[in-house]
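Asker: Structural data only, the sequence is not supplied:
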């Protein structure tokens, strides 16, 4: 049986996760040619109860991308937790992979504010400003320069780039390990192919590639923490990916994660996509 304290604690955890999720902040950047654009609205629920809502705005060409959006706690959960967040990333599509250049995040969960600014070059972290600073604990695995090479920020890491001309709706979409650094933790998300499934939502109807996902901490974590052990052993994490029209990027349609109080589901409620001929100009909605 789950007591009220456990529900409250977990609600706050989900609030923090939602606020830190890759659902975003607009960045002032030089314009670049855009071949595809998507505006997607998502809802987050845990055990069938709505926790929050968010929006992605994505634009990409054959050589660059920008991703932006917002997220906030909604529904009954606002009575026990409060959270909202903005984050964004921009970068290049080169050498068959996503190469982030700038990542920014601002979040507030239960009155506590957090922010991160990361500048990268050739996939390696060059500059970083994270508030508040990560607390020292003797058992925390140190984050070294050696593990901050060939990494993606969490916004970029939420998408899959399919280089070349191969079929995007294939097992190849899941045949990868996503190396992520969020300013505090360095971890890998290992994807494995499960199946192709038909999905339907306002703006998109068609196949989705379903991937299994495993969390593998690398640095910045505390191995003794129960939540770290739980997620490391969690085999019930899945992601449904769909292609963004006019691009070689695949977006999350649904993400399902087993938690201690039920399954958490981030799911698209609308996905407006279009192939375009213009410039990248991402404008995030207000949180």
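Answerer: Received, thanks. What you see is a predicted model, and the numbers here were worked out from it, not measured in a lab. Residues are numbered from 1 along each chain as shown.
Asker: all contacts plus neighbour counts: C-alpha atoms, from now on.
Answerer: Fine.
Asker: The longest strand along the chain: how far from the chain's middle?
Answerer: If each strand of the chain is counted by residues according to DSSP state E, the longest one is strand 262-279. Relative to its chain's centre, strand 262-279 lies at 13 Å (C-alpha atoms, centre = their mean, to the nearest Å).
Asker: helix or strand for residue 218, which one?
Answerer: Under the criterion of DSSP states H and E, residue 218 resides in strand 204-219.
Asker: Residues contacting the helix or strand just after that strand, please?
Answerer: If you walk from strand 204-219 toward the C-terminus, the next helix or strand you reach (DSSP H and E) is helix 226-233. Where contact means C-alpha atoms under 8 Å, 6 or more residues apart in numbering, the residues beyond helix 226-233 that reach it are 214, 215, 216, 217, 221, 222, 223.
Asker: Quick one: the helices in the stretch 1-150 of the chain, in order.
Answerer: Under the criterion DSSP state H, counting those that start in this stretch, the stretch 1-150 of the chain carries helices at the ranges 4-20.
Asker: picking up where we left off before, report the buried residues of the strand holding residue 218.
Answerer: Of all the residues in strand 204-219, those buried under the rule 16 or more other C-alpha atoms under 10 Å are 204, 207-219.
Asker: so what secondary structure elements neighbour that strand?
Answerer: If contacts are counted by 3 or more C-alpha pairs under 8 Å, 6 or more residues apart in numbering; DSSP states H and E, strand 204-219 sits against strand 186-201, helix 226-233, strand 237-243, strand 262-279.
Asker: Determine the set of other helices and strands touching the shortest one.
Answerer: Strand 237-243 makes packing contacts with strand 204-219, strand 249-259 when contacts are defined by 3+ C-alpha pairs under 8 Å, 6+ apart.
Asker: Tell me which of these sits nearest to residue 75.
Answerer: Ranking the helices and strands packed on strand 237-243 by their distance to residue 75 (criterion: C-alpha to C-alpha) puts strand 249-259 first, at 19.4 Å.
Asker: returning to that earlier point: what is the most widely separated pair among the contacts of helix 226-233?
Answerer: Farthest-apart pair in the contacts of helix 226-233 is 214 and 222; separation 17.5 Å (C-alpha to C-alpha).
Asker: putting a second one here so we can go through both:
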């Protein structure tokens, strides 16, 4: 399990389709491995009637630069039409150690998305499974996919469904499964305490993956979702995974929505 894999499930803000006025949600998640602070994910979500935008920024702990450095910025924009979520564009830039890569995707309603890669590109495309461009017409970007899933959780209380995703390099399907409710006690690391809905995220590779290799998306993620305050929006509040290096934990350390501003005691 890597910090890059965790990002897919946590660089997300959520809302409810049909909001009558402009609203903004900000949150920060902190990540710990074996008790050591590894970095943060900051997310801003904006929604106005029939449109949305998401911006997410990830940074590793600068005290660990001698070991690894990871920075990433992702953004998505799109339209909301009834129960439909229609992404218009997605951008992503990351730096892992000294390696930089990114992608820009422009979604189209009647044609496959246009996309362009930046940074390191595949040396030999023949070593990867092919992308079926017609099938990409059904896909959305990673941030929009998780947003769509949380819309569903808010509307009917269920964590389930399949969401096809294209990130500019790989095409895969996110599968969600309800794993019940868990209760979390008060913590210095998190603004949340109480019961949260559990969602298990698994993946089905469709195209753009290296052949005969075990890609990290094969790992499952269990993420717990809840509103930190009554009347608030549902967001990821906790995740815990056992690894060979120790427990990998994610906590909601800051939450800002409307007149509510929360911060944990250990907020960075």
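Answerer: Everything's here; your move. The shown structure was predicted, so the numbers you read here are calculated from the model rather than taken from an experiment.
Asker: Just give the TM-score of the two.
Answerer: The TM-score (TM-score structural alignment, normalised by the length of the second structure) is 0.76; 248 aligned residues with a C-alpha RMSD of 3.5 Å.
Asker: List just the nearest of the contacts of helix 226-233 of the first structure to residue 275 of the first structure.
Answerer: If you rank these by distance to residue 275 of the first structure using C-alpha to C-alpha, residue 214 comes first, at 32.4 Å.
Asker: what lines up against the closest one once you look at the second structure?
Answerer: Structural alignment (TM-score structural alignment) places residue 214 of the first structure against residue 202 in the second structure.
Asker: Kindly report the same for residue 134 of the first structure.
Answerer: Taking TM-score structural alignment as the alignment basis, one finds that residue 134 of the first structure is matched in the second structure by residue 122.
Asker: Tell me where the stretch 1-150 of the second structure has strands.
Answerer: 23-33, 36-48, 51-60, 70-81, 84-96, 99-106, 114-119 (DSSP state E, counting those that start in this stretch).
Asker: Compile those strands into TSV and extend it with columns for mean neighbour count and distance to residue 230 of the second structure.
Answerer: Below are the strands of the stretch 1-150 of the second structure laid out as TSV (neighbours: other C-alpha atoms under 10 Å; distance: least, C-alpha to C-alpha, whole Å):
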stretch	mean neighbour count	distance to residue 230 of the second structure
strand 23-33	21	15
strand 36-48	20	19
strand 51-60	22	23
strand 70-81	19	25
strand 84-96	19	26
strand 99-106	17	36
strand 114-119	14	41
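Asker: returning to that earlier point: which one of the buried residues of strand 204-219 of the first structure sits closest to residue 169 of the first structure?
Answerer: Set against residue 169 of the first structure, the nearest of the buried residues of strand 204-219 of the first structure by C-alpha to C-alpha is residue 209 (6.0 Å).
Asker: pretty sure the closest one is touching residue 196, no?
Answerer: Yes: under the contact definition of C-alpha atoms under 8 Å, residue 209 of the first structure touches residue 196, with a separation of 4.8 Å.
Asker: if I look at the two, which residues touch both of them?
Answerer: Among the neighbours of residue 209 of the first structure, those also in contact with residue 196 (C-alpha under 8 Å, 6+ apart) are 169, 170.
Asker: In TSV, list the helices and strands packed on strand 204-219 of the first structure along with distance to residue 68 of the first structure and mean neighbour count.
Answerer: Formatted as TSV, the entries for these read as follows, by distance: least, C-alpha to C-alpha, whole Å; neighbours: other C-alpha atoms under 10 Å:
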stretch	distance to residue 68 of the first structure	mean neighbour count
strand 186-201	21	17
helix 226-233	27	14
strand 237-243	17	24
strand 262-279	14	18
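Asker: To residue 122 of the first structure, which of the ones you listed lies closest?
Answerer: Closest of these to residue 122 of the first structure is strand 186-201, at 17.1 Å (criterion: C-alpha to C-alpha).
Asker: got a markdown table for the contacts of helix 226-233 of the first structure, with distance to residue 127 of the first structure too?
Answerer: Putting these into a markdown table (distance: C-alpha to C-alpha, whole Å) gives the following:
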| residue | distance to residue 127 of the first structure |
| --- | --- |
| 214 | 28 |
| 215 | 26 |
| 216 | 24 |
| 217 | 22 |
| 221 | 21 |
| 222 | 24 |
| 223 | 26 |
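Asker: so residue 152 of the second structure, which of the three states?
Answerer: The assignment at residue 152 of the second structure comes out as helix when based on DSSP: H, G, I helix; E, B strand; the rest coil.
Asker: Which residues are in contact with it?
Answerer: Under the criterion of C-alpha under 8 Å, 6+ apart, the neighbours of residue 152 of the second structure are 158, 159.
Asker: quick revisit: counting contacts, what elements does the longest strand of the first structure pack onto?
Answerer: For strand 262-279 of the first structure, the packing partners by 3+ C-alpha pairs under 8 Å, 6+ apart come out as strand 33-46, strand 186-201, strand 204-219, strand 249-259.
Asker: quick check, distance from the last one to the centre of its chain.
Answerer: On the basis of C-alpha atoms, centre = their mean, the separation between the geometric centre of strand 249-259 of the first structure and that of its chain is 9 Å.
Asker: which residues are contacting that strand?
Answerer: Contacting residues not belonging to strand 249-259 of the first structure are listed as 158-162, 168, 208, 234, 236-244, 263-268 [C-alpha under 8 Å, 6+ apart].
Asker: likewise the first one?
Answerer: Identification of contacts with strand 33-46 of the first structure by C-alpha under 8 Å, 6+ apart yields 50-62, 244-247, 261-280.
Asker: same thing but 7 Å
Answerer: By C-alpha atoms under 7 Å, 6 or more residues apart in numbering, the surrounding residues in contact with strand 33-46 of the first structure are 50-61, 244-247, 262-280.
Asker: and if you look at the second one?
Answerer: With C-alpha under 7 Å, 6+ apart as the contact definition, strand 186-201 of the first structure has outside contacts at 171, 174-181, 205-220, 269-270.
Asker: what would the buried residues of strand 204-219 of the first structure look like in CSV with distance to residue 123 of the first structure?
Answerer: Rendered in CSV, the data for the buried residues of strand 204-219 of the first structure read as follows (distance: C-alpha to C-alpha, whole Å):
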residue, distance to residue 123 of the first structure
204, 32
207, 31
208, 28
209, 26
210, 27
211, 24
212, 25
213, 22
214, 22
215, 20
216, 19
217, 19
218, 17
219, 17
